[in-house]
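Trainee: Below is the sequence, then the predicted model.
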Amino acid sequence: MTIAHWVVGDGPAVLLVHAGVADARMWARQVAELRRDHRVITVDLRGYGETPLEPGAKYSDAGDVLAVLDELGVDSVEAVGSSYGGYVVQQAASRQPERFNRLVLICAPTDGVEPTEDLRAVWAEEERLLEAGDVDGATDLMVRSWIGPEADAEARELLRVMQKRAFDVQLAAGDVDNEEYPVEPEKIGAPVRLITGAHDFGWFGACAAYLAERLPNAEHIDLPWAGHLPTLERPSEALNLIG
């Protein structure tokens, strides 16, 4: 199956991979600018946006992303991943490091770092609400938890719509088997920019610090104003960080 994807603009290829509470729509304002001098590729991972998720499916998000690049004939790409999308990018770049000429990882998790208790509490409450059938309550929880204080009402509503869509698709699919490739930072020789937010859960800062120690060519930028989704919270300022 080919996942839903979009390509606009001309120039060097840049791939944008969305967060696990969102879909490709989160990048709309960045795409509008980047397309002026880049070939911009956005995707909806399985179970998000316009990409379905079949019950019992066996797949790999990172494998799907690499397959899209294959289909488009992209041999060299700059990849930007937000949150879970940054984790997918790490997997793909560990698998085929020669293909990636630069990475930007925004508030991304990684292997080898244990989640913090405050984050575990949010996940537990999300699970409780979903098991109770309260999808709207779980959606509200995700919006409160994952977007920072700088976000406007439009950004919050977009996040609500994207997360609700993901819950609806994924709950209908039930249990699936998403293979995660190993993340091997030492193999990723391309420059990597690690972006974190001061208002985010502490785990993501710990993940960035862990990666910074192991990636051959990394820089870490912590944004004092940002929560977990800076590209939605201050779209223009975030563009300068990923461009």
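Mentor: Perfect, I can see it now.
Trainee: from here on, contacts and neighbour counts on C-alpha atoms
Mentor: Will do.
Trainee: List the buried residues in stretch 234-241.
Mentor: Arg234, Pro235, Ala238, Leu239 (16 or more other Cα atoms under 10 Å).
Trainee: Show me how far that stretch is from its chain's centre.
Mentor: Distance of stretch 234-241 from the chain centroid (Cα atoms, centre = their mean, to the nearest Å) equals 16 Å.
Trainee: With Arg46 as the reference, measure out to the spatially most central residue of the chain.
Mentor: The residue lying closest to the centre of the chain (Cα atoms, centre = their mean) is Gly85, at 2.3 Å. Per Cα to Cα, to the nearest Å, Gly85 is found 12 Å from Arg46.
Trainee: Comparison target, given below:
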Amino acid sequence: MDVALAHAAAGAGDPPIVFIHGLCCDRRAWQPQFDDLSRDHRCIAVDLRGRGETPAQPPFGIARAAQDVAALIDRLGLGRSVIVGHSLGGITALVLNELRPDLVLGIVTGDSPISEPRGGGANPLVQRIRDLGTREGLRPLVETFFTDETPAAAREYAETVMYSCPPEVAAGMLEDAPEVLGRLPDLVRLADEKPFMAIWAERPLGDPAWLRNMTKFARQEPLPGTGHFFQLEQPERTNALLRAFLDDVAADPRLR
């Protein structure tokens, strides 16, 4: 069933920017960047299915999320947009680029699980969430997201929003992850044909070295001292990186 994604919209100016949150989060994950960049660009921040104000209508997986975001871009008439995705939202951005390359001008992934595919099979985290519930199922993972320097407000947002996610939504968002992550070599090669930037936390969730070996043009930006929610921990530095990336987009000869 089609679902119209709830979203925040603000600003004017090209290129449009679409912000996608990660696992179990909502559009507030990119709030500082949405507020800053909407001064000069048309910005959209989405709530994926079952998160924020969007109804919990299955399926919730990555492929469905990419289709939903494409439908929203079409409905709003945004045209080619810069897609910015945090964590699992970055993987959604890569899938969106494969699905509808005509809608994607450039891609930014934020500490996304981009690394060499290893094996296959079911994701054990899905069963853990179903057995223990979202809070206990996710707690070992979420606890790795923070550093000693993580501001209390950033940690409070992450824990509150993630642990409150219904188990069927949390598990559903990960159901097709093994299949999607298994296609990462192809997805990152496609992304590398356009402006592509990967921002990494101090302890990256993915593998920057692997991404470097897989791409020719991708820009990689580590943010030392940050946890997984780097954009809430160091918003001004993140904003500056996104503005620099927009300059890259404007100057990229491949887009002319």
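Mentor: Happy to help now that I have it. Nothing here was measured: the structure is a model prediction, and the numbers come from that model.
Trainee: so what number do they get for TM-score?
Mentor: Remark: TM-score between the superposed chains equals 0.80 [TM-score structural alignment, normalised by the length of the first structure]; 232 aligned residues with a Cα RMSD of 3.3 Å.
Trainee: In contact with the residue nearest to the centre of the first structure: list those residues for me.
Mentor: Val17, His18, Ala19, Gly20, Ala108 (Cα atoms under 8 Å, 6 or more residues apart in numbering).
Trainee: pretty sure Gly11 of the second structure contacts Cys43?
Mentor: Yes: the criterion here is Cα atoms under 8 Å, and Gly11 of the second structure meets it with Cys43 at 6.1 Å.
Trainee: Helices of the first structure, start to end?
Mentor: If DSSP state H is used as the criterion, the helices of the first structure fall at 28-34, 61-72, 84-95, 117-131, 135-146, 153-173, 202-214, 230-233, 235-242.
Trainee: Looking at the ones you listed, which is nearest to Val183 of the first structure?
Mentor: helix 84-95 (5.0 Å; Cα to Cα).
Trainee: against the second structure, where does that closest one fall?
Mentor: Helix 84-95 of the first structure corresponds to residues 88-99 of the second structure when matched by TM-score structural alignment.
Trainee: What residues sit buried inside that stretch?
Mentor: For stretch 88-99 of the second structure, a neighbour-count test (16+ other Cα under 10 Å) marks Leu88, Gly89, Gly90, Ile91, Thr92, Ala93, Leu94, Val95, Leu96, Asn97, Glu98 as buried.
Trainee: For the contacts of Gly85 of the first structure, pick the one with the most neighbours.
Mentor: Val17 (29 neighbours; other Cα atoms under 10 Å).
Trainee: how much space between the closest residue to Glu179 of the first structure other than its chain neighbours and Asn217 of the first structure?
Mentor: Ranked by Cα to Cα, 6 or more residues apart in numbering and with sequence neighbours excluded, the top spatial neighbour of Glu179 of the first structure is Ser60, at 4.7 Å. Distance, Ser60 of the first structure to Asn217 of the first structure, using Cα to Cα: 27 Å.
Trainee: ditto for Gly47 of the first structure
Mentor: 33 Å.
Trainee: Between those two, tell me which one has more neighbours.
Mentor: Between Gly47 of the first structure and Asn217, Gly47 has the larger neighbour count (other Cα under 10 Å), namely 22 against 16.
Trainee: Now that one: closest residue in space, sequence neighbours ignored.
Mentor: Leu53 (4.7 Å).
Trainee: same check, this time on Ala154 of the second structure
Mentor: According to Cα to Cα, 6+ apart, the nearest residue to Ala154 of the second structure is Leu232 (5.7 Å).
Trainee: Show me what the one you found aligns to in the first structure.
Mentor: Per TM-score structural alignment, Leu232 of the second structure is aligned with Leu232.
Trainee: now Leu72 of the second structure
Mentor: Per TM-score structural alignment, Leu72 of the second structure is aligned with Val68.
Trainee: Check Gln33 of the second structure too.
Mentor: Under the alignment (TM-score structural alignment), Gln33 of the second structure pairs with Gln30 in the first structure.
Trainee: Its match - how many residues pack around it?
Mentor: 20.
Trainee: Would you agree it is in contact with Glu237?
Mentor: No: using Cα under 8 Å, Gln30 of the first structure is not in contact with Glu237, being 10.1 Å away.
Trainee: can you list residues touching both of those two?
Mentor: Thr231.
Trainee: how about the closest residue to Leu229 of the first structure other than its chain neighbours, what does it touch?
Mentor: Excluding the flanking residues, the one nearest Leu229 of the first structure by Cα to Cα, 6+ apart is Ile147, at 5.7 Å. Shown in contact with Ile147 of the first structure (Cα under 8 Å, 6+ apart): Arg156, Gly227, His228, Leu229, Pro230, Leu232, Glu233.
Trainee: Alright, I will stop here.
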